[in-house]
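**Student:** Starting from these lines, generate the structure:
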Amino acid sequence: MKLNHINLYSHDTEADRAMFERYFGLQTLVVRGSTMAILQDDDGLVLIVNHFSRKLEGFAYPQEADILHIGFIRDTREEVEALHARLCDDGWEVEAPCQTHGAWAFYFRARGGYFVEVTTRTPVRPQEAYRDVVR
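**Tutor:** Okay, here's the model as predicted:
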C-alpha cells in the first residue's frame, strides 16, 4: 500500500503553495482561487492545502511544533543547514537546527498555521519504534 495524499487546512493557501514550490520542489497541479491548492512531489505524493472555512467550526493547530507537522527529509546535515539558511534569509522565523531523535532537524510554522519539519534520516530501530504496539 502506498500513501497517495495529505490534506491540510491552511490559513493562507497561496503563501503555502509558493513555499512548497520554492523550498521543497513540489509542483502545483491545481489552484482553486484562495481556497485550495493541489501540489505533487517527485514521488507522486499529492499535498492539498485548503481553506474551507465552512468546515472548521473552531479548528486550530496546536502551538507545539512536534505535535502536528509534516516532514521533509534531506540527505545530509549540510542540506538541512542550507535550507535553514535560505528560509532565514527570506525572513522566515525558523528555530535553529538541533539534534533530535538521532537526526539533525528544525521546525518552522507555515503561513497556513501547521508546522514543517526538515530533517536528516532518523535511525529508527524496529524494536524501539514498535515497542508500545499491542498486537
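**Student:** hey, let's count contacts and neighbours off CA atoms from now on
**Tutor:** Will do.
**Student:** Output the contacting helices and strands for the helix or strand harbouring residue 18.
**Tutor:** Following DSSP states H and E, one finds residue 18 within helix 13-24. Identification of packing neighbours for helix 13-24 by 3 or more C-alpha pairs under 8 Å, 6 or more residues apart in numbering; DSSP states H and E yields strand 27-32, strand 36-40, strand 46-50.
**Student:** at 6 Å instead, please
**Tutor:** If you count contacts as 3 or more C-alpha pairs under 6 Å, 6 or more residues apart in numbering; DSSP states H and E, helix 13-24 packs onto no helix or strand.
**Student:** buried stuff in that helix?
**Tutor:** 13-14, 16-20 (16 or more other C-alpha atoms under 10 Å).
**Student:** Could I get the full set of helices for the protein?
**Tutor:** For the chain, applying DSSP state H gives helices covering 13-24, 77-89, 126-129.
**Student:** Following up with a second sequence; could you model it the same way so I can compare the two?
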Amino acid sequence: MTRSLSPGRFARLLDTHGPRPERWPAAMRPAAAALLAGSPAARARLAEAQRLDAGLAAALPHPAPEAVARLRAAVAREIARTPLPAPATPWARLLDRLRPAAPAGWGALAALATCALWLGFSAAPAVGDPLAPLQTLPILEDPL
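**Tutor:** Below is the predicted model of the structure:
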C-alpha cells in the first residue's frame, strides 16, 4: 500500500532529489507518480524543476574530453609510479601491538615507569604508629 503524497511533500521531494524520478527514493516513486497523474499543479511544478535543472546544466562549463583524458592518464601514471608500502619490520609490528598500552604516548609511559621505579627503589619510611601526628592536634580543645 502506498501512501498518498501531498503537494508540499512533492515540492520538498523535488527540492531535495531533483526532477529525475530515478533519483527519488524508491518508496516515494509510486505516490509521486499517482500525484503527477492526478494533479496538473504537480506536473507544472515538475516541468519547472526540469527547466531549472536543464538551465543549470547548460550554464555549467563542461571540460574538454581531451583534457579529461590527459588528466586520467596523468593520474594513472602517478599511481603506477607510486611505490608500494614496505612490509612492516618486526620492530614496527611490536610497537603497533604495544600502542594500546600507551594511549597518552610513549613519553607518558616512560614518565610513569620512572616514577614507579623511583617509588619502588626508594627507602620506605620507618613505620611506627600511623596516627602519631594526629595525637598532638587538639580536637575541640581537648588534648589527646
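**Student:** Now compute the TM-score of the two chains, please.
**Tutor:** Superposed pair, TM-score by TM-score structural alignment, normalised by the length of structure 1: 0.18. Supporting alignment: 41 aligned residues with a C-alpha RMSD of 4.7 Å.
**Student:** any idea which of the buried residues of helix 13-24 of structure 1 is the one closest to residue 129 of structure 1?
**Tutor:** residue 20 (28.9 Å; C-alpha to C-alpha).
**Student:** From residue 39 of structure 1, how far off is the closest one?
**Tutor:** Per C-alpha to C-alpha, to the nearest Å, residue 20 of structure 1 is found 8 Å from residue 39 of structure 1.
**Student:** Residue 74 of structure 2: what's it in contact with?
**Tutor:** With contacts defined as C-alpha atoms under 6 Å, 6 or more residues apart in numbering, residue 74 of structure 2 has no neighbours.
**Student:** if I look at it, how far off is residue 68 of structure 2?
**Tutor:** In this structure, residue 74 of structure 2 and residue 68 of structure 2 are 10 Å apart, going by C-alpha to C-alpha.
**Student:** cool, and residue 116 of structure 2?
**Tutor:** From residue 116 of structure 2 over to residue 68 of structure 2 the distance is 62 Å, taken as C-alpha to C-alpha.
**Student:** before we move on, the earlier item: with the buried residues of helix 13-24 of structure 1 in mind, which one is nearest to residue 50 of structure 1?
**Tutor:** Closest to residue 50 of structure 1, out of all of these and judged by C-alpha to C-alpha, is residue 13, at 6.2 Å.
**Student:** ok, so what distance separates that closest one from residue 22 of structure 1?
**Tutor:** From residue 13 of structure 1 to residue 22 of structure 1 the distance is 14 Å (C-alpha to C-alpha).
**Student:** what does residue 104 of structure 1 give?
**Tutor:** 22 Å.
**Student:** try residue 69 of structure 1
**Tutor:** Counting by C-alpha to C-alpha, the gap from residue 69 of structure 1 to residue 22 of structure 1 is 19 Å.
**Student:** what's the answer for residue 85 of structure 1, then?
**Tutor:** 14 Å.
**Student:** longest helix anywhere in structure 2?
**Tutor:** Longest helix in structure 2, counting by DSSP H: helix 40-59.
**Student:** next structured bit after that one?
**Tutor:** According to DSSP H and E, the helix or strand after helix 40-59 of structure 2 is helix 65-81.
**Student:** Quick check: buried residues in that following helix?
**Tutor:** Under 16+ other C-alpha under 10 Å, helix 65-81 of structure 2 has no buried positions.
**Student:** hang on, the earlier thing: now distance to residue 47 of structure 1 too, for the helices of structure 1, in a markdown table please.
**Tutor:** A markdown table is the format used below for the helices of structure 1 (distance: least, C-alpha to C-alpha, whole Å):
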| stretch | distance to residue 47 of structure 1 |
| --- | --- |
| helix 13-24 | 9 |
| helix 77-89 | 20 |
| helix 126-129 | 26 |
